[in-house]
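*Asks:* what's the 3D shape of this:
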Amino acid sequence: MDDKIERDEICKRIEKLKSDYLIKVAVDETGWETLYQDPNDNRYWLLTYPNSEYHGGGPPTLKVITSIEAFEIFGID
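*Replies:* Model prediction:
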């Protein structure tokens, strides 16, 4: 049995957005949450790995957050 984890289309899309489009703004002190910003509309995007029980935190999650949430998590104005 092969225990290798395959990246699905969502993971591939998140990787593409991270590398080619979004701008990295900050990383939290744990290293598990990263704040990105969309250069076109300035929305903030939070990248997390919510399945800490899996190796590497499991698959990533990318979601829009408000500027207030960005400030609360990262101290970003």
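*Asks:* from here on, contacts and neighbour counts on C-alpha atoms
*Replies:* Will do.
*Asks:* any idea how far the most centrally placed residue in the chain is from Lys4?
*Replies:* Note on the chain: the residue nearest the mean C-alpha position is Leu47, at 1.3 Å, using CA atoms, centre = their mean. Going from Leu47 to Lys4 by CA to CA, to the nearest Å gives 23 Å.
*Asks:* for Pro60, same thing?
*Replies:* Distance from Pro60 to Lys4, by CA to CA: 16 Å.
*Asks:* looking at those two, which is more packed in?
*Replies:* Set side by side, Pro60 and Lys4 show more neighbours around Pro60, with 18 against 6, by other CA atoms under 10 Å.
*Asks:* contacting residues around the nearest residue to the more buried one once chain neighbours are set aside?
*Replies:* With sequence-adjacent residues excluded and distances taken as CA to CA, 6 or more residues apart in numbering, Pro60 is closest to Tyr49, at 4.8 Å. The contact partners of Tyr49, by CA atoms under 8 Å, 6 or more residues apart in numbering, come to 32-33, 56-61.
*Asks:* now show me the structure for the sequence below, then we'll compare the two:
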Amino acid sequence: MEKEIIGKWVFKDGKTVADANCHLIESMIKNDLKEFENSEDGWTRRYKHTNGSIWELTYPESHLYGGGPPKLSRIEK
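*Replies:* Model prediction:
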């Protein structure tokens, strides 16, 4: 399993669209992860995977509109 999944926004046909990693992160949050902690400002969230691993969701390009694309990192215990 990956240690880090970094989403990107790409320009296609004159529009900004999410790449495959953005969709993977979205799918993992919907199907495999359960949120258990978030930062006071709401930009960092921690999740527990169904396999017991801990993941952290951040937005490293937060200067972009809407917070930018997501980044999901597995945290080593």
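*Asks:* TM-score them against each other, please.
*Replies:* Superposed pair, TM-score by TM-score structural alignment, normalised by the length of the first structure: 0.76. Supporting alignment: 65 aligned residues with a CA RMSD of 1.6 Å.
*Asks:* what comes up buried for stretch 50-66 of the second structure?
*Replies:* By 16 or more other CA atoms under 10 Å, the buried positions in stretch 50-66 of the second structure come out as 54-59.
*Asks:* now do the same end-to-end measure for it.
*Replies:* Taking CA to CA, the first and last residues of stretch 50-66 of the second structure lie 28 Å apart.
*Asks:* so what's Ala39 of the second structure closest to, chain neighbours aside?
*Replies:* Quick fix: residue 39 of the second structure reads Ser, not Ala. Nearest one to Ser39 of the second structure, counting by CA to CA, 6+ apart, is Arg45 at 6.3 Å.
*Asks:* which SS class is the counterpart of that neighbour in the first structure?
*Replies:* Aligning on TM-score structural alignment places Arg45 of the second structure opposite Thr34 in the first structure. Three-state call for Thr34 of the first structure (DSSP: H, G, I helix; E, B strand; the rest coil): strand.
*Asks:* would you confirm that Thr34 of the first structure contacts Ile23?
*Replies:* No. Here Thr34 of the first structure lies out of contact with Ile23, judged by CA atoms under 8 Å, at a distance of 10.5 Å.
*Asks:* in terms of neighbours, single out the busier of those two.
*Replies:* Thr34 (20 against 17).
*Asks:* list the contacts of that one.
*Replies:* 24-28, 46-48.
*Asks:* run the last query once more with 10 Å
*Replies:* 24-28, 45-49, 62, 73-74 (CA atoms under 10 Å, 6 or more residues apart in numbering).
*Asks:* what about the helices in the second structure?
*Replies:* 20-31 (DSSP state H).
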